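**Student:** This is a predicted model, with the sequence first.
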Amino acid sequence: MADHATSRGLDPQGYIEREGSLARIPRVFRPVVASARDRLLELFGGRLHSAYLYGSIPRGTARAGRSDLDLLVALQEDPADADRAGVRALGEAVDKAFPQIDGVGTLLYGRARLLSAAETYDMGWFVACMCTPLLGEDLAEYLPRYRPDSRLARETNGDLAQLLPGWRRSVAEAENPENSDEAADPAASEAARRRLVRFMSRHLVRTGFTLVMPRWNGWTSDLTEMAEAFGAYYPQRAEQMRAAALRGREPTADAAVLRSYVDDLGPWLAQEYARVHGVKSPRD
């Protein structure tokens, strides 16, 4: 395999290489992964088609006590509400049992949706390139290979404009938590703002990166590298994106940061994305 710094995450034919592997999982996280694997089998049994890891743990860059465990689960059929409740409870149990992780996030889909035409250049790409097989048959065998082109950019992150209204509601709730369950607990309110800053920062950096991805001609999941790639093409916004990359790793509880995302960087990025790549195809 070529060095990432020179290949920019592409194989010799110019396709995005799959990132992560079970071999790269740091030793401290291996009991966490084993527990999640066993619990998934117990929860779903024969209904489970496959399960995957993604994020910093299979990339080998996770930090003990700071990183979360990210899972994607594909069922034989479309998931029901009880299945979603089951994976939430599983995540809470694993998070409680292992202090070396800071939360568990699980994406839950049916096999047919992940292999559908509508998802080929969105969740299909995600499974094939961003996910590390953990259990079952690898869906990547049924998916194409992917180049860092405009179609991939559009279908992965071309929906920011649709997301912004919901983001604004979340920011308003974070700024005025008096009607929320966290109102009586300032520490919980601050933690909620940090989670929101972390999430929005990462999403904006990744969207900024995929905006320039076809010109940069490569793939990376490193937030700093993403921000630098973006800044090379949009120097007037480079500092904002570098700051967002930093907050994606070290989030602040400052509500003003959230407001700047939904009032300035987010709307500008959504408009520029639509101009360059168009908008994401509608989903059911």
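**Tutor:** Ah, there it is. Residues are numbered from 1 along each chain as shown.
**Student:** For the rest of this, base every contact and every neighbour count on C-alpha atoms.
**Tutor:** Will do.
**Student:** any chance you could map the strands in this protein?
**Tutor:** For the chain, applying DSSP state E gives strands covering 48-54, 69-75, 104-110, 132-136.
**Student:** quick one, helices of the stretch 51-200 of the chain?
**Tutor:** Along the stretch 51-200 of the chain, counting by DSSP state H, counting those that start in this stretch, helices occupy 56-59, 81-97, 111-114, 123-125, 150-157, 160-175, 186-216.
**Student:** Tell me how many other residues crowd residue 49.
**Tutor:** Residues lying near residue 49 (other Cα atoms under 10 Å) number 19.
**Student:** tell me the contacts of residue 129?
**Tutor:** Listed by Cα atoms under 8 Å, 6 or more residues apart in numbering, the contact partners of residue 129 are 16, 17, 18, 19.
**Student:** I'd like these as a markdown table, with neighbour count and distance to residue 166 appended.
**Tutor:** Output for those, formatted as a markdown table (neighbours: other Cα atoms under 10 Å; distance: Cα to Cα, whole Å):
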| residue | neighbour count | distance to residue 166 |
| --- | --- | --- |
| 16 | 24 | 31 |
| 17 | 23 | 33 |
| 18 | 19 | 31 |
| 19 | 18 | 31 |
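**Student:** Among those residues, which one sits closest to residue 50?
**Tutor:** Of all these, residue 50 sits closest to residue 18, with 16.8 Å by Cα to Cα.
**Student:** here comes the other one, which I'd like you to weigh against the first:
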Amino acid sequence: MDERGLAPDGTIAREGALDRVPAAFAPVVAAARARITETFACGRLHSAYLYGSIPRGTAIPGRSDFDALLALHEEPTEADRADARKIEVALDRAFAQIDGAGVALSSVRALLSDLERHDGGFFVACLCTPLLGEDLARELPRYRPTSLLARETNGDLGLLLPRWRARAAEAGTDGERKALGRSAGRIVRTGFTLVMPRWGGWTSDLDESTELFGHYYPERLGHMRMAALTGRTPTPEPAVLGTLLDELGPWLAAEYTAVHGAKTPRP
């Protein structure tokens, strides 16, 4: 992998690996592997993946969360989601080194579909680290930092903002506002993918993403730095959330659509 996150052939390199997991998080990964195997037995699970700072090797004990994706043979049911939530709760309670756990669910059919080729498929092939089962990346293409990839990964910010604003209006506690603050990380990633084709590479690092964005949009850099800080250390301060959701977010959504177009609608 070069300094732009690319393989020698110019495609985006997979960013994580099990041998990059920091020692402090190795017990979390081992426990997750065991719980996933036990919970999703009887042929439900095709494969499981880690993503985020833990497989990238940048996780910080007590601050980083644990993220996993399970690819099921069939479409996820409410029973599957309930089982995933049980794993999340068990991991979060058992390990002080993680600040929350998330277990996302999808199906093999969805992840390999044409509709998800440049979103869920890209996510598995480049941003996920295999943990269990047969790696779906073998059935997916190699990806390049194109406008198509930008559009399909983050071209839906305009749809998300009204939901986030509604949550902000309904939030009654600091905890609820902090949880919403984590969405700022998505704003930073959208800012990065806006400029990704021009830069010609891939990164998931919030700070690097922010500064790369600022190279092309220096007048918006201050707000994007605020988003990166909020994504790392969520704040309950309404004024910060207001700036991100009412100022930076709408501008970014409009600019994104102008440059790359809107994401293909999902059912």
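**Tutor:** Sure thing, it's come through. Bear in mind the structure is a predicted one, so any value in this text is a computation, not a measurement.
**Student:** List the TM-score for the superposed pair.
**Tutor:** The TM-score (TM-score structural alignment, normalised by the length of the second structure) is 0.98; 266 aligned residues with a Cα RMSD of 0.9 Å.
**Student:** any chance of the strands of the first structure in a markdown table, with distance to residue 284 of the first structure too?
**Tutor:** Output for the strands of the first structure, formatted as a markdown table (distance: least, Cα to Cα, whole Å):
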| stretch | distance to residue 284 of the first structure |
| --- | --- |
| strand 48-54 | 22 |
| strand 69-75 | 18 |
| strand 104-110 | 14 |
| strand 132-136 | 27 |
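**Student:** for the ones you listed, which one sits closest to residue 212 of the first structure?
**Tutor:** Here strand 48-54 is closest among these (Cα to Cα), at 22.8 Å.
**Student:** among the strands of the first structure, which is nearest residue 1 of the first structure?
**Tutor:** Closest approach to residue 1 of the first structure among the strands of the first structure (Cα to Cα): strand 132-136, 16.6 Å.
**Student:** Residue 73 of the second structure maps to what in the first structure?
**Tutor:** Counting by TM-score structural alignment, residue 73 of the second structure corresponds to residue 76 in the first structure.
**Student:** Would you confirm that that match contacts residue 47?
**Tutor:** Yes: counting by Cα atoms under 8 Å, residue 76 of the first structure does reach residue 47; the two are 5.5 Å apart.
**Student:** Out of the strands of the first structure, flag the one nearest residue 118 of the first structure.
**Tutor:** Of all these, it is strand 104-110 that lies closest to residue 118 of the first structure, at 13.6 Å by Cα to Cα.
**Student:** what range in the second structure does that closest one sit on?
**Tutor:** Counting by TM-score structural alignment, strand 104-110 of the first structure corresponds to 101-107 in the second structure.
**Student:** superposed on the first structure, where does that stretch end up, distance-wise?
**Tutor:** Compared with the first structure after the fit, stretch 101-107 of the second structure shows a mean deviation of 0.7 Å (mean Cα distance after the TM-score superposition for the first structure).
**Student:** Now do that stretch: distance to the chain's middle.
**Tutor:** How far stretch 101-107 of the second structure lies from its chain's middle: 11 Å, per Cα atoms, centre = their mean, to the nearest Å.
**Student:** For residue 202 of the second structure, give its distance to residue 195 of the second structure.
**Tutor:** Relative to residue 195 of the second structure, residue 202 of the second structure is positioned 10 Å away (Cα to Cα, to the nearest Å).
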